[in-house]
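**Q** Make a model of this:
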Amino acid sequence: MTLANGGDNIGIYTPSFAIRSAHEIIVIAVVFVVMTALWCFVAHAIVNHPKLGSPIRRCGHRVTPFVLVGLGVLILYQAGSFGLLLGRSGF
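**A** Okay, here's the model as predicted:
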């Protein structure tokens, strides 16, 4: 799903990968694959839980955008993109 989303992910992940070595990128990719599988399993289990599933299905679409925007801002901050935007070498 992440690879299929396209341009917005390129804009977010490019600064993050630009400051990493080849070894770090490989580690990030492996961790990403393992954690994606783990999170999919956990999410499936939680959404299908008798007590937890109903509220999550009812409110999840409202919370998701805030989580994704927060993640994007964190990645841009850690990559120093805000400093570049403001004309500084670091933020």
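
**Q** CA atoms for contacts and neighbours, from now on please.
**A** Noted.

**Q** tell me the centre residue of this structure?
**A** Leu71 (5.4 Å; C-alpha atoms, centre = their mean).

**Q** Who are the packing partners of the one helix or strand it maps to?
**A** Leu71 belongs to helix 53-79 when elements are defined using DSSP states H and E. Here helix 53-79 touches helix 7-18, helix 22-47, going by 3 or more C-alpha pairs under 8 Å, 6 or more residues apart in numbering; DSSP states H and E.

**Q** Compute the inter-axis angle for the longest one and helix 7-18.
**A** Helix 22-47 and helix 7-18 are oriented at 130 degrees to each other (axes from the mean of the first three to the mean of the last three C-alpha atoms, to 10 degrees).

**Q** run this one through as well so I can compare:
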Amino acid sequence: MSWEIWGNGDCFGEMAILEQPLKHLTALSLAPVQLLVIPAQRFLQLQIMQLIIRRSIKLYLRLQMLDYSPKSNLIKTSHPAL
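**A** Below is the predicted model:
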């Protein structure tokens, strides 16, 4: 059993989706709350999309660094025809 107090914007239960068999969790609220339920399959799709986006951003930043590195600028400007 675990006791935790969460605030606005916090989420819980996401790790239970990854475990097999699925766990059933109980949460108690100390005050009125709005609850957003995301089906497991949709949550996993969102997780995959976030991973793809993070990898794309890392690749984009790496390509930008290569494009602006002194070595690549030298190659680009070393010949008048380039």
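
**Q** Any idea what the TM-score is?
**A** Overlay of the two chains. TM-score (TM-score structural alignment, normalised by the length of the second structure): 0.37; 41 aligned residues with a C-alpha RMSD of 3.3 Å.

**Q** re earlier: now the angle between helix 22-47 and the helix holding Leu71 of the first structure, please.
**A** 160 degrees.

**Q** list the buried ones in helix 53-79 of the first structure?
**A** Neighbour counts over helix 53-79 of the first structure (16 or more other C-alpha atoms under 10 Å) mark 56, 72, 75-77, 79 as buried.

**Q** do the same with stretch 37-54 of the first structure
**A** Of the residues in stretch 37-54 of the first structure, none is buried (16+ other C-alpha under 10 Å).

**Q** Now Ile57 of the second structure: which helix or strand?
**A** If you go by DSSP H and E, Ile57 of the second structure is part of helix 40-68.

**Q** and after that helix, which helix or strand comes next?
**A** helix 70-77.

**Q** Give me the angle between that next one and helix 40-68.
**A** Between helix 70-77 of the second structure and helix 40-68, the angle comes out at 60 degrees (the same axes, to 10 degrees).

**Q** So what touches stretch 54-68 of the second structure?
**A** The contact list for stretch 54-68 of the second structure, computed with C-alpha atoms under 8 Å, 6 or more residues apart in numbering, reads 72-73.

**Q** of the buried residues of helix 53-79 of the first structure, closest to Val30 of the first structure?
**A** Lowest distance from Val30 of the first structure to the buried residues of helix 53-79 of the first structure (C-alpha to C-alpha) belongs to Ile75, with 18.2 Å.
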